[in-house]
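>>> This is the structure alone, sequence omitted:
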């Protein structure tokens, strides 16, 4: 992605926030923390949490791990 594309993307996000339209982000990943001690994919958890504090609606789609709920809200 070029600098101009990043700038346009940032400007669009700013315009969406000013217009009251929510910004949505979907992370598609093979690695996402399964519990508090799991470091695999922890950067995505932290990034998602940070985006959520900025008002971004964040969703993660990752493979299911046996013994864990099929859906979870953090």
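Nice, I can see it. Worth saying up front: this structure is predicted, and the values here are computed from it rather than measured.
>>> C-alpha only now, for contacts and for neighbours.
Noted.
>>> for the helix or strand hosting residue 7, packing partners?
Using DSSP states H and E, residue 7 falls within helix 3-19. If you count contacts as 3 or more C-alpha pairs under 8 Å, 6 or more residues apart in numbering; DSSP states H and E, helix 3-19 packs onto no helix or strand.
>>> okay, pairing it with this:
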């Protein structure tokens, strides 16, 4: 699902390492500068997603807890 230039990736219900693996796979197809919103329920995602962004050169725009999980907005580097 896409709104403007932000894509939403629903990874709720997936356990580590699947949220990062699926995010990495999805990001490959995106143009530089594209933002993606990631929704997770995995508690380890708060460590894994920021680490993935640093490793792969993406910018973590926002990182916020939501009911039942966490939402991240990443801009492809």
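In hand now; what should we look at? Note that this is a predicted model, so its numbers are computed, not measured.
>>> Superposing both, give me the TM-score.
TM-score for the superposed chains, counting by TM-score structural alignment, normalised by the length of structure 1: 0.38, backed by 44 aligned residues with a C-alpha RMSD of 3.1 Å.
>>> Which of the three states applies to residue 46 of structure 2?
helix (DSSP: H, G, I helix; E, B strand; the rest coil).
>>> Check the one 4 residues further on too.
Look at residue 50 of structure 2: counting by three-state DSSP, its state is helix.
>>> Counting neighbours, what do you get for it?
18 (other C-alpha atoms under 10 Å).
>>> I'd assumed residue 60 was in contact with it.
Yes: Residue 50 of structure 2 lies in contact with residue 60 (C-alpha atoms under 8 Å); the separation is 6.6 Å.
>>> about what we covered before: and the helix holding residue 7 of structure 1, which residues are buried?
Buried positions in helix 3-19 of structure 1, judged by neighbour count with 16 or more other C-alpha atoms under 10 Å: none.
>>> Following element in sequence after it, please.
Heading C-terminal from helix 3-19 of structure 1 (DSSP H and E), you reach strand 24-28.
>>> other SSEs contacting that following strand?
Applying 3+ C-alpha pairs under 8 Å, 6+ apart, we find strand 24-28 of structure 1 packed against strand 57-61.
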